[in-house]
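> Coordinates for the following, if possible.
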Amino acid sequence: MRPLRNGPWIDTRQEDAMRKAIAPIVALIIAGAGLTTFFALRTSPEPVTSTYFLMDTVFTVKTTGGDAATINEHLHALASDVDSMTSYYKAESQTVRVNAAAGKGSVSVSPEYAALLKTAVAVEAIDHGRTFDIAISPLSSLWGFTTKDFRVPSAKEISDTLAYSHSDQLVLSGTTVQLRDSRSRIDLGGVAKGYSLDVMEEYLKTVKPQPQQVIVDFGGNLLLYSGGKKHDWKVGIRDPRGQGIIGYVRSDDAFVATSGDYERYFERDGKRYCHIIDPSTGYPGTLNRSATIITDIQPMHGAIGDALGKVFFCSPAGSQRSLFQTVQGQGVVGVVIVDAAGTRSTLGPITFVSTTAQ
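Modelled structure (predicted):
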């Protein structure tokens, strides 16, 4: 890809390993799941870029101004703390403790964990759990997405597993959590990276001196931060079936999240099965190729945007506009959807600029 006429660019794509994590500063490519963020490079001070591997994905921070190296390290520490709290796999995580107690009784969790659960359940309620459900984990395991031992289960297996794979199995009271069925499991992977960005943004507001700008790319979930000074971020949308981007939208400081079928999937008999399970069917979603959600900088809007990516990804075109009207009050600035046929549509007061217009 060539730079846009008005400046250099960042292409954010998720990579499975660290080998493509750092690209040249003149055209910095940040690994991610379908987004490209363009920005004008500053001549002074020099930006500091740090790259890590966390939550099974590449985590990149680019900070300009302030004590950039210290800021980057602290952001990584904050994300690591969220991973330790929410991980589906780490034995010490609160998610593992809740799942281990399934069918046995309630578990005490931290106020932060309880607040994240409440946020996730509130997003589920928007569409009555038909498009996003943190208790869908047994279905993900059935398809092999938690073990990478991929398979196409039978219709009976799916139907039987669906019976205990919804959040009606979850009982949340204050800071105690219970799963009714011993086979039920929750997985906060659909909100954890977005929530990490919420925690990072809260920290960035307290930093003295303030950095000029910070770009965090956490496996395709972005935090674009300038303390309200920058209003011309360019957020590009990756082509779900090709190289490069299909276009971009402009944004103020924001959280950006994309859910798509092109990073984590397997194929059988020429059919693609992606990792985003539709809770209403128990099968991987097929209605859309990608859904990008832009939310404003407010508490928990990173987590909400992360979850809403799955909501819109699993939603038919006929319900997307009413869904958008419902979530505008939760900080959603705009939505860009690429459907199963490759047709692009937008929701909200955003202007999409196609790359064919460049």
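
> Every contact and neighbour count from this point should use C-alpha atoms.
Noted.

> Other residues contacting stretch 194-203?
75, 78-79, 82, 116, 216, 221-223, 225, 255, 257, 298-306 (CA atoms under 8 Å, 6 or more residues apart in numbering).

> Buried subset of those residues as a ChimeraX selection?
If you want just the buried ones from those in ChimeraX, going by 16 or more other CA atoms under 10 Å, the selection is:
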select :75,78,79,82,116,216,221,222,223,225,255,257,300,301,302,303,304,305,306
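
> Show me the contacts of stretch 194-203 that map onto strands.
Assigned to strands by DSSP state E, the following of the contacts of stretch 194-203 qualify: 216, 221, 222, 223, 225, 255, 257.

> Is it possible to get CSV of those that adds distance to residue 291?
As requested, the ones in strands among the contacts of stretch 194-203 are arranged in CSV below (distance: CA to CA, whole Å):
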residue, distance to residue 291
216, 19
221, 12
222, 14
223, 17
225, 22
255, 14
257, 8
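
> what's the most distant pair in the residues you listed?
Distance extremes for these: the farthest pair is 225 and 257 at 14.7 Å, using CA to CA.

> before we go on, could you also do this sequence so I can check it against the first one:
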Amino acid sequence: MTFGEFLEALSGADISVLAGFDASAPAFAALDPAVKRKWTQAHRVYYGATKFTRKQADARELAAGMPLDQICLIERKLAAVGDAAERWRLRLELLRFRGSYKALSQRIDDTVTTPKPTPKKQCRFSSSRAGMRSVSLTYAERDIADLEHLLRSLIDPSLPAAEQMADALVRLLRGEEGGVPHAVPRPIVLVPLPEWTRIQSGAGEEVQLVLTDGTTMSGAEFLAREFGAELEVAAFHPAEGAVNLYRTQRFANDKQRTLASMMSPTCPLPGCRHGADHCETHHVTAWRHGGETNLNNLVPLCRYHNGTNDDDPWMVRRGRICIRDGTPVWVSPNGYEVPNDTPGAMQLLFGA
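I've put the predicted structure just below:
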């Protein structure tokens, strides 16, 4: 099969493509790695060595004409079946099915019984949407049952329960003794000061401030909070970005992390919800490549994206962070620059 014939056959590929499949062959180089893995698994089942040779031959005969994506679906879901003989029995049964991909998937779910993995304890938080966030908690059933029982005892049963229980839970979390404290953002004034002047003049409701935990607050809310006595002032150059941070005490590492978070209040990868306060400090030019710990080389990245960033610019896999005109941007593996959705200091001050 030529490369052109191969690409033409992909749209209607069936088991005949697997007969000569070799993941290392140049003709298959254009395949997505995930597709290669699926086809390699299917090739091993239908054409590889096995002691179930008669069943393998029957399977190839039954699979004739079935779309290859459906064959791969069967193999992916049968991987959870431990006994080899049982896998072959189920495989032959499922290969007799003719229908859509969705119908086959449902048929497999109805036919193949696999144990569900035990849920793990976890607590997850969503990104903000219209001023609201969600929290999901998976924990021991007895503890969750106790919590639900308590919350239901604190609401009016004649009214819808969900919103009432949410309010009751927050009241418990905000209890006077041992309750969850309010996250206290550090008050930062950016120079130049037009927005600060508007807040001071009484127009605070119209001013929106971005915080380094990924949330926002109005200028009026800013004034209403008790931030303590220390006031910080940061200066920004319209092209170079952060210049310096002046404080009553000098802590270079804190200064750099704070300014980096002001340049990017959240992890700048598209769709990432992590605020800069919960990020690691990333060197745009990696330390091992001579990158310095200077403001023009530091960007807050969440732990996951800090680990997947292409630190070696000549090794293109997952994309990398760059700084353009003082602002962090993500550059995709194809070279497209995607700015952060959450505006940082440069956008707020200069409309960059």
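
> now what about the TM-score between them?
Once the chains are overlaid, their TM-score stands at 0.22 when taken by TM-score structural alignment, normalised by the length of structure 2; 136 aligned residues with a CA RMSD of 7.3 Å.

> ok, back up a step: out of the ones in strands among the contacts of stretch 194-203 of structure 1, flag the one nearest to residue 332 of structure 1.
residue 255 (9.5 Å).

> That closest one contacts residue 309, doesn't it?
No - using CA atoms under 8 Å, residue 255 of structure 1 and residue 309 do not qualify as a contacting pair, with a distance of 11.8 Å.

> Once you drop chain neighbours, what's closest to residue 208 of structure 2?
In space, residue 208 of structure 2 comes closest to residue 218 once its chain neighbours are excluded; the distance is 4.5 Å by CA to CA, 6 or more residues apart in numbering.

> tally of neighbours for the one you found?
Residue 218 of structure 2 sits with 17 neighbouring residues when counted by other CA atoms under 10 Å.

> what's the spacing between it and residue 199 of structure 2?
In this structure, residue 218 of structure 2 lies at 9 Å from residue 199 of structure 2, with CA to CA, to the nearest Å as the measure.

> likewise residue 190 of structure 2?
With CA to CA as the criterion, residue 190 of structure 2 and residue 199 of structure 2 are 13 Å apart.

> how close does residue 194 of structure 1 sit to residue 223 of structure 1?
With distances taken as CA to CA, residue 194 of structure 1 is found 9 Å from residue 223 of structure 1.

> any common contacting residues for these two?
Common neighbours of residue 194 of structure 1 and residue 223 (CA under 8 Å, 6+ apart) are residue 255.

> Find the residue closest to residue 75 of structure 1 in space, skipping its chain neighbours.
Here the nearest residue to residue 75 of structure 1 in space, its sequence neighbours aside, is residue 200; by CA to CA, 6+ apart that works out to 5.9 Å.

> is it true that that neighbour lies in a helix?
Yes - under the criterion used here (DSSP: H, G, I helix; E, B strand; the rest coil), residue 200 of structure 1 sits inside a helix.

> Run a quick neighbour tally on it.
Around residue 200 of structure 1 sit 20 other residues, with neighbours defined as other CA under 10 Å.

> got it, and residue 313 of structure 1?
Taking other CA under 10 Å as the criterion, the count of residues near residue 313 of structure 1 is 29.

> before we move on, back to that, and which of the ones in strands among the contacts of stretch 194-203 of structure 1 is nearest residue 96 of structure 1?
Taking CA to CA as the measure, residue 96 of structure 1 lies nearest residue 221 of those, at 23.6 Å.

> Which other helices and strands does the host helix or strand of residue 123 of structure 2 contact?
Here residue 123 of structure 2 sits within strand 122-125, counting by DSSP states H and E. Helices and strands in packing contact with strand 122-125 of structure 2 are listed as strand 135-138; criterion 3 or more CA pairs under 8 Å, 6 or more residues apart in numbering; DSSP states H and E.
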